[in-house]
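> one predicted model, sequence on top.
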Amino acid sequence: MSEVTITTEQGAWKPSACILCECNCGIEVLVEPDTGRFAKIRGDKLHPSSEGYTCNKALRLDAYQNGRNERITVPLRRRGDGSFEEVDWDTALTEITERLERLRDEHGGESIFYYGGGGQGNHLGGAYAPAMMAAFGARYRSNALAQEKTGEFWVSARMLGRPHRSDFERCEVAVFLGKNPYQSHGFPRARSVLKEIAKDPARSMIVIDPVRTETAELADFHLQLRPGTDLHVVTAMVAVLVQEDLIDHVWLAEHTDGLDAVVAAMREVVVTDHCAVADVDEDLVRAAVRRLAAAESVAVLEDLGVQMNRHSTVVSYVEKLIWLLTGNFAKPGTQYVFSGLAPIARDRGLTFDQTPRTRVSGAPIISGLFPCNSIPDEILTDHPDRFRAAIVESSNPVHSLADSERMTEAFRALDLVVVIDIAMTETAREADYVLPTPTQFEKYEATFFDFEFPRNLFHLRRPLLDPPAGQLAEPEIHARLCELAGAVGEADYAPLREALGQGREAFAHAMMGVLGDRRLAKLVPVLLYRTLGPTLPDGAAAAAVLWGASLLCAIENPAGVARAGYGDGLMAGDRLFEAILAGAHGVVITDDEYDASWKRLGDRRVQLDVPELLDVVRRLGAETPAGPDPDYPLVLAAGERRAFTANTIFRDPTWRRRDPQGALRMSQADAAALSLATGDRVRVSTRRGSAEAPVEVVDTMRQGHISLPNGLGLTSQDGEQVGVRLNNLTVSEDRDEFVGTPWHKFVPASVEKL
């Protein structure tokens, strides 16, 4: 679909997308021509997925583009006294290359660590980073997914062999576990879909959450469990399915292995005891399970409330048993395996004994992502294999990862830190070089979080504004570093340019030859950028990597690409790519039939028995739950999603219209015990640190449970900090026993009145 730009006296409405959560809803922005300000923002009705829907957060994106964001406009180099000086691009990139090469030659490329690759909406630049890593022999990388999703990634690989998503648009029963989609979204048109389910007497909603969230308010069943007891609740639910014989025996016999082991374990579960530990009503649990077992379709979604909590990997496993034992897969309104332009979390289904490990601490590496909580362990040591350098792109790990003080200490111990970002972030302040890039609205950008089914889409966003003079986008930075390192050059580009001159089909065959070259195969993104990139219209060189992704999509899913209207054969991918380039509002890339989920699994049967995890479930009933720590008797959920919180690309705190300081929420009972009222100030303390915050007394929290919002605590260059910096309170040692994800939603804490 071609771009539609409507001009008014104030400026022009231009299509783009929100960059604050994985949904990336389509928006239209009224850009003031003289100031570049976003005068108005509205939902884009031509967007194939969001169809005009957006939440309140997207409407404040001018605060990202034009707010007090501490923008960097020239490369910076740290002086000996710790201050920064401006340098030109050639100097910065040449010196960075020389220092990386020296570290590689002395300590091996494995000593160079890469973190990031984009936030919720800027993945396109990060697609070029693997080539840069290859140029310096770097092997290890990580990003925010490694402190959130790797447990679920590993479980999905063991059970299904592929990642999956859920169809809430069509489901009869929706189940949300540690998830409040009213605020955190997670699927298209989340608030509208939730309201549709709540209004329909034929549909039901089950919420498992210690907080009575906005989503829980709409639910038919709210299991308001004690914080940290999610495993007890989901185990009780699966036990009810087994013990009341509510499972789909015919479907399970046809599609799964390992049922006997699961049934045997669940028959031993004492449902009453598990409900007592979680402090949820057993009759309510049984009623919720019977409702979902009777439904024609059930969609289930877990999120950070459990993925950053105790037993997170085991919870992910047992949660999947709920919908697998009832046959809720590969049909409308259930779970599906999605297509996409880029592979997301495609693990090999290895056991934990087979999983690759980090070189110093031996932590597991899931989906190729280094565990975030282990990063300081791999630096703050005299081990010869420790990390010596970090390249951080469009991310802020010093602020966003657990235990900020220790993370800062680790970054300061590195021989070289390079940050590629638009702002002087907390991580940038620890860097040796800071390389400025255009904002997400000043360059071509996209997200690879394209998870929808049966019609999946991709949105290549065009720049709304010109960047400040002299800035380089991430693809150019990565390409120049590769060239300065001598990894790739004109001799490699020339044959490809010659082939391209004969047409895209000849170019495709030439690129296939490149894939057979061990050296060049790792540099394909830069090869595409330097050869195909300059031929793309309107300065869209950064989109060149999408050509290769489109061809791969057509090869992996020819039927879905053909059904979406791009034909078949080798050049179907090229036609798909052209549609992506032309589709300013986003385009449908694949249109699948429902049996596509089974086809993506191949001849693999679903594995119900994951022995490492089922053993934990078996032992759960015999364990005596630990009581509260007398020094820290409360449980802090660090990072609650609220109406005016978002990821920290919003560095200007004035974007928040409500709760600007990020209040500590607590129950009426806890407030009464501490003689607190809304507006009082308190000190919240953990084993790691303490912080001050105002209090908001609410009736939605359980006694003993408190919360602070995400997205606050950023410190400006003049030292102003608004809200609590959560990771001054979190402890890196508190992590999942299998994959190392942090317990941000289960932080023992105390509160005292100021």
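All right, it came through fine.
> could you use CA atoms for every contact and neighbour count after this?
Will do.
> the most centrally placed residue in the chain and residue 365, how far apart?
Most central in the chain under Cα atoms, centre = their mean is residue 145, positioned 4.8 Å from the mean C-alpha point. Distance, residue 145 to residue 365, using Cα to Cα, to the nearest Å: 12 Å.
> and residue 580, by the same measure?
Distance, residue 580 to residue 365, by Cα to Cα: 33 Å.
> what of residue 185?
28 Å.
> quick one, which of those two is more surrounded?
residue 365 (22 against 17; other Cα atoms under 10 Å).
> how many other residues sit next to the residue lying closest to residue 351 once chain neighbours are set aside?
Distances taken as Cα to Cα, 6 or more residues apart in numbering place residue 158 nearest to residue 351, at 7.6 Å, with adjacent residues excluded. For residue 158, the neighbour count with other Cα under 10 Å is 21.
> what about residue 158, which SS state?
helix (DSSP: H, G, I helix; E, B strand; the rest coil).
> mind checking how far the strand ranked longest in the chain is from the chain centre?
For the chain, the strand with the greatest residue count under DSSP state E is strand 690-698. Per Cα atoms, centre = their mean, to the nearest Å, the displacement of strand 690-698 from the mean C-alpha position of its chain is 28 Å.
> second structure follows, compare the two:
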Amino acid sequence: MTDPTETTERRFESNPTVCPFCGVGCSIEYAGRGSATGVEGPVNDRGEICPKGAAAFDVVDHDDRLTEPLVRHNGRFVTAPWEEALDRVASGIGDVVDEHGPDAVQFFASSNCTNEENYVLQKLARVLGTNNVDNCARLCHASTVAAMSERFGAGAMTNTLDDLGEADCIFVNGANPAEQHPVAFRSYVLPAVRDGATLVHVDPRANDTTEAADVHLPLRPGTDIQLLNAIAAVLTEEGLVDEAFLAERTTGFDRLREHLADVDVAASAEAAGVDPGVIREAARAYGGADRAAIVTGMGTSQHRCGTDNVHALLNLALLTGNIGRPGTGVNPLRGQNNVQGASDVGGLPSVLPGYEPVTDAAARERVAAEWGVEPPAEPGLTEVEATHRFGDEVRAAVVFGENPAVTEPDATAVASAFDELDFCVVIDLFETRTAAHADVVLPGSAWAEKSGTVTNTDRRVMRMRPNADLPGNARRDFEILAGLGRRLTDRPDAFDYEGPEAAFDELTRVAPIYEGMSYEGIGDGYQRWPFSERDGTGTEVLHADTFATGERTAPLAVVDPVPPVDDLDADELTLTTGRVLQHFNSGALSRRSDRLMAMRGEDALRVHPSDAAERGIEDGDRVTVSNERGSVEVAAEVTPAVREGVAFCTFHYAEPLANALTGGTLDPAAKIPEFKHSAVAVEPAPEGDATAESDGAGAD
């Protein structure tokens, strides 16, 4: 074993790989001196990258990286040999399974790790006997997937980044791609706008995306349905619907039209806090375009009614026939580099790889033919449901590359819940807040130290290649997970892989959407799902002739507004959260990035000038933000970019921990929490009680 006190020079080399940050999937490689550079790739064909990508190597060679396994001894962590640590994991998980059954274990997959790693993790859970596996897509786009899957049969981007250039109108709802997906915005959205496309932006605050917009709708958080129903009402009222498409490709139009006839546009505008004239302007821009594309983000999905929000958004595309053609569609932008892939490969509790329901007997039989074990037929718990049951029916957790003690809502309660577990193992790069509650922490591999594949936001499967060797005695995540599969299950042969490529080959036999793909076929480019081995291409535009449900038609939906969970007192503000350009959301990637930390300045609560004046707050003052769930202290940034009555805070850092204030009420369909609407009191902080900033983390 390597002497942990011995220092050795790490080897770095330049190999094209995929940026570990957002779901755009830019190609980067090692550029020397601890930095990354962009290289020409499938998405960034000019080799451009954003500030996040430029800082991607900061985390790889950081002094705080874990390099030895840690085991808890007398309440404290001590380093241990790998065999001892793995034996502790096997006995800890094994004891829970023996006493309480496999459904007492929850597996947390990782949306910033590879398809092959997540595939092995979900296989481990199911061979062990449980469908309790989930990833942080649950915290960002679960409601998007739920609504789109129900109506269209697939929860992924309907079109491609490339064909956004063919749109005459781009309707950005609850997303800020200029800061959150900068290369996608600069390379695909802005060129379309410069060519004459109208950009409509729906967001409670003005930001960099708004600067490029022709129309801005600064709605009150939690009023998406009122706003979208009002736009739909204008479309029907002013004859901006596609009658031929409605007749041939939809059902339920008469019922929806009757419902929309009762929608008072002016009253809906008042509820949303926007000008009714601007609603009509947005409706005419979208409905009057030959090709209109919707781009959507977490501002739409992260609500207790997120699924209904997306249903209301889908109505706009169906009413106007903007589906199944280039330059149209509904296009969710994923937050981390493999949110799409982690879900594709089965890192969800209700579906097998390729999104086939665990309740589908034929799908289970096909998987069993490959694995030698049939997966359970009962859907498992989502990650938020599981943390709510820690210490009761859930007694153990395997946390891979995630930090739920920070990323989940009501985070203080979640952190305490981890202490109720009988056993917890964390695989990560650093001692995160979640790792602080673990019994064993295994040092894994960063993005630049691994090979495999990831799937970007428009369904492109791309290769990851190593640019660095491992620090100290850390191990590659794939090896750790396969090793756990051999130790924890009675089918060790099912986890005897020669490497990630063997797992990918198995995935292509299990997941129909990946069938026919190969490392050789991907090469330095990509293969897109659903893939056709016959002609060697993937489908760019979904739902052209039939929907993924197999039906020619998709239903229109009547959607009624759902009130937010938190009622506001007269002196409270609505807290909403999000990302900004120089930040990222996962502690495993940027929590200790010196370059990003230097760029960020001080994290701040953004407050409208009138709200600040009422509370005696000036720009730069320390303020206390609190509700019944917790309290945080942060600097105030007084700015008219945030609408009155709303406060905005990023969720990137453990201090201030914004998710100490967010609530755990779940969307009934998608089980996604309410992140975008929390009632908070904001007041000047007591003098001399400043809270120190610390490492960062957050939800996708």
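Perfect, I can see it now. Quick caveat, the model's predicted, so the values are computed rather than measured.
> need the TM-score between these chains.
In this superposition the chains share a TM-score of 0.83, using TM-score structural alignment, normalised by the length of structure 2; 632 aligned residues with a Cα RMSD of 3.1 Å.
> on that earlier part again, show me what the residue nearest to residue 351 of structure 1 lines up with in structure 2.
In structure 2, the residue matched to residue 158 of structure 1 (TM-score structural alignment) is residue 150.
> just give me how far stretch 424-439 of structure 1 sits from the chain centre.
The answer for stretch 424-439 of structure 1 is 21 Å, by Cα atoms, centre = their mean.
> could you tell me where that stretch falls in structure 2?
Under TM-score structural alignment, the match for stretch 424-439 of structure 1 is residues 431-446.
> mind listing what residue 148 of structure 2 touches?
Counting by Cα atoms under 8 Å, 6 or more residues apart in numbering, residue 148 of structure 2 touches 154, 155, 156, 310, 311, 314.
> would TSV of those residues with distance to residue 344 of structure 2 be doable?
Output for these, formatted as TSV (distance: Cα to Cα, whole Å):
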residue	distance to residue 344 of structure 2
154	11
155	10
156	10
310	20
311	22
314	22
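> from the residues you listed, which land in helices?
310, 311, 314 (DSSP state H).
> the equivalent of the first one over in structure 1: neighbour count?
Taking TM-score structural alignment, the alignment pairs residue 310 of structure 2 with residue 316 from structure 1. Residues near residue 316 of structure 1, counting by other Cα under 10 Å, number 26.
> what segments of the stretch 201-350 of structure 1 are strands?
Assigned by DSSP state E, counting those that start in this stretch, the stretch 201-350 of structure 1 shows strands spanning 204-208, 221-223, 256-257, 298-302, 335-336.
> repeat for the stretch 501-650 of structure 2
527-528, 531-532, 537-538, 554-555, 573-578, 604-607, 622-627, 630-638, 646-650.
> how about the stretch 301-450 of structure 2?
Assigned by DSSP E, counting those that start in this stretch, the stretch 301-450 of structure 2 shows strands spanning 330-332, 351-352, 356-357, 396-400, 423-428, 440-443.
> relative to structure 2, what is the average displacement of stretch 93-107 of structure 1?
For stretch 93-107 of structure 1, the mean distance from the matching residues in structure 2 following superposition reads 2.0 Å, by mean Cα distance after the TM-score superposition for structure 1.
> distance-wise, check the residue found closest to residue 573 of structure 1 once you drop the neighbours it is linked to in the chain relative to residue 224 of structure 1.
In this structure, residue 573 of structure 1 finds its nearest non-sequential neighbour in residue 551, 4.0 Å apart by Cα to Cα, 6+ apart. Remark: distance between residue 551 of structure 1 and residue 224 of structure 1 (Cα to Cα) = 47 Å.
> just residue 129 of structure 1 next, same as before
Distance from residue 129 of structure 1 to residue 224 of structure 1, by Cα to Cα: 43 Å.
> again, but for residue 648 of structure 1
Distance, residue 648 of structure 1 to residue 224 of structure 1, by Cα to Cα: 29 Å.
> these two touch, right, residue 459 of structure 1 and residue 447?
Yes. Counting by Cα atoms under 8 Å, residue 459 of structure 1 does reach residue 447; the two are 7.4 Å apart.
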